[in-house]
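> Got a predicted model here, sequence first, then my questions.
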Amino acid sequence: MPPDSAPPTPVSDRVRHATALDAPGIGALKVRAWRAAYGSFMSRALLDSLDPAEDAARWAEYLSDIPADHRLWVSEAAGGVTGFCRTGPTDARRDADLGGAAAEVHGLYIDPARIGTGLGRALFAHAVTDLERRGHGPVCVYAYTPNTTAVRFYERAGFTADGTTRLDPDDGIEVPEVRLVKR
């Protein structure tokens, strides 16, 4: 398969733009995904405090007035959200070295029961292809450094860690993230 073509979405899953009606499914999925993926390096108290309804309310608000240069993609099967991926511009100050056309995959979450099915690969490829078709590049993604599974996933997708790290002061999580870039 040529490197610029996305792998097919699994037959049972459809990728589309998210709507505010997806917010409950996105909120519930995010909480499940965080608890499954981050349990080994985030505090149990933090993970236990996550509330799907509160998260859904934040997603509904975001989707009600999504900025024009952002996208929130969902994958669905049998009417339920099986994954989501959010994209948009990079932080112009933090990622200035990437240039003005750079974009970021701000999050990719797959239902833990669907990990390993190819769904994550298809959803991520869809989101990155959309950014590239809209003239963005390079594209970056940040991953928590202890989450070696995610780092390997992004490397297999053609992204390379470039040595840039961050601690996100807005999220209150004291876990460093590494930037991976596809140029």
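It's in. Numbering: from 1, shown residues only.

> from here on, contacts and neighbour counts on C-alpha atoms
Fine.

> can you pull the contacts of Ala53?
Contacts for Ala53 (Cα atoms under 8 Å, 6 or more residues apart in numbering) come out as 24, 27-28.

> buried set for the host helix or strand of it?
Taking DSSP states H and E as the criterion, the element that holds Ala53 is helix 52-64. With burial defined by 16 or more other Cα atoms under 10 Å, the residues of helix 52-64 counted as buried are 52-53, 55-56, 59-60, 63.

> could I get those residues as JSON lines with distance to Pro112?
Below are the buried residues of helix 52-64 laid out as JSON lines (distance: Cα to Cα, whole Å):
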{"residue": "Pro52", "distance to Pro112": "15"}
{"residue": "Ala53", "distance to Pro112": "19"}
{"residue": "Asp55", "distance to Pro112": "18"}
{"residue": "Ala56", "distance to Pro112": "18"}
{"residue": "Trp59", "distance to Pro112": "20"}
{"residue": "Ala60", "distance to Pro112": "22"}
{"residue": "Leu63", "distance to Pro112": "24"}
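
> Return the closest of those residues with respect to Leu108.
Trp59 (14.3 Å; Cα to Cα).

> Over to Arg16. Which of the three states is it?
The three-state label given to Arg16 by DSSP: H, G, I helix; E, B strand; the rest coil is strand.

> this is the comparison structure:
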Amino acid sequence: MVVIRHARQNEIGLLAAIGLRAWAKAIAGLADAARMRDAAESAFVDFLTEHWLSVLLIEEENQVCGWAAREDLDGTISDLWIDPAAQGMGLGRALLADMEQRMAAEGFDVASAKTHAQNTAAVAFFQSAGYRVKWLSTAYSQKLDRDMEFIGLSKEL
């Protein structure tokens, strides 16, 4: 049974580990994940420590499989991470749909997200859910510890 619920503060370590595994898969071939692992782990822990109240997680059979966040509790999805072992099972789609429903209920007309431009799997995921590319820019990535091209996507709710 799939359950989507708010994260709890005592789950920060678990959520950071899931984010780190998903991040490592997403940057495979783009950067040296092993070299950047400590910085990425710190970034996840810092983010989750500060923003755990904005995090929804998804469980299947009582096991946490992924999480998503709206860092500023606005119409922007700042994070969406599914454990690589659970990818391809529709959990990301279910979590995204839940977040979109919550945003619409809160009065937001548009949902937006961003990812690094070379993360073709994430771009395809959002596009398959009805998101369209709105912008491309270069910015510093704390998790990658370098400048990266980012792509912004949005969808009318």
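Yep, that arrived. Predicted model only: the values in this text are computed from it and were never measured.

> Which stretches in structure 1 count as helices?
23-38, 44-49, 52-64, 119-133, 148-156 (DSSP state H).

> Just put these in TSV and tack on distance to His106 of structure 1.
Listed next are the helices of structure 1 as TSV, based on distance: least, Cα to Cα, whole Å:
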stretch	distance to His106 of structure 1
helix 23-38	13
helix 44-49	19
helix 52-64	14
helix 119-133	11
helix 148-156	13
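
> Would you mind saying which of those helices lies nearest Arg71 of structure 1?
It's helix 119-133; of the helices of structure 1, that one is closest to Arg71 of structure 1 (Cα to Cα) at 8.2 Å.

> So which elements touch the closest one?
Packing partners of helix 119-133 of structure 1 (3 or more Cα pairs under 8 Å, 6 or more residues apart in numbering; DSSP states H and E): strand 71-77, strand 80-89, strand 103-110, strand 139-144.

> can you list these in a markdown table and add distance to Asp130 of structure 1 and mean neighbour count?
Putting these into a markdown table (distance: least, Cα to Cα, whole Å; neighbours: other Cα atoms under 10 Å) gives the following:
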| stretch | distance to Asp130 of structure 1 | mean neighbour count |
| --- | --- | --- |
| strand 71-77 | 9 | 21 |
| strand 80-89 | 9 | 22 |
| strand 103-110 | 11 | 22 |
| strand 139-144 | 11 | 23 |
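
> export those strands to a markdown table and tack on distance to Arg183 of structure 1?
Output for these, formatted as a markdown table (distance: least, Cα to Cα, whole Å):
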| stretch | distance to Arg183 of structure 1 |
| --- | --- |
| strand 71-77 | 20 |
| strand 80-89 | 15 |
| strand 103-110 | 11 |
| strand 139-144 | 7 |
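
> So for Met42 of structure 1, which of these sits nearest?
Taking those one by one with Cα to Cα, strand 139-144 is closest: 10.2 Å.

> Can you give the distance of stretch 89-104 of structure 2 from its chain's centre?
11 Å (Cα atoms, centre = their mean, to the nearest Å).

> who wins for proximity to Val178 of structure 1 among the helices of structure 1?
Across these, Val178 of structure 1 has its closest neighbour in helix 148-156 (8.4 Å, Cα to Cα).

> Over which residues of structure 2 does that closest one lie when aligned?
Helix 148-156 of structure 1 lines up with residues 120-128 of structure 2 when matched by TM-score structural alignment.

> what's the mean deviation for the matching stretch versus structure 1?
For stretch 120-128 of structure 2, the mean deviation from structure 1 after alignment is 0.6 Å (mean Cα distance after the TM-score superposition for structure 1).

> buried set for that stretch?
122-123, 126.

> next one: stretch 16-26 of structure 1
18-20, 22-26.

> Can you get me a residue count around the closest residue in space to Ile58 of structure 2 that isn't next to it in sequence?
Nearest residue to Ile58 of structure 2, sequence neighbours excluded (Cα to Cα, 6 or more residues apart in numbering): Ile4, at 4.5 Å. Neighbourhood size, Ile4 of structure 2 [other Cα atoms under 10 Å]: 18.

> likewise Gly118 of structure 1?
Neighbours of Gly118 of structure 1 (other Cα under 10 Å): 13.

> go on, Val3 of structure 2?
Val3 of structure 2 has 15 neighbours, counted by other Cα under 10 Å.

> For it, what is the corresponding residue in structure 1?
Under TM-score structural alignment, Val3 of structure 2 pairs with Arg14 in structure 1.

> Next: Phe150 of structure 2.
Aligned by TM-score structural alignment, Phe150 of structure 2 pairs with Glu177 of structure 1.

> Distance of its match relative to Thr165 of structure 1?
Distance, Glu177 of structure 1 to Thr165 of structure 1, by Cα to Cα, to the nearest Å: 5 Å.
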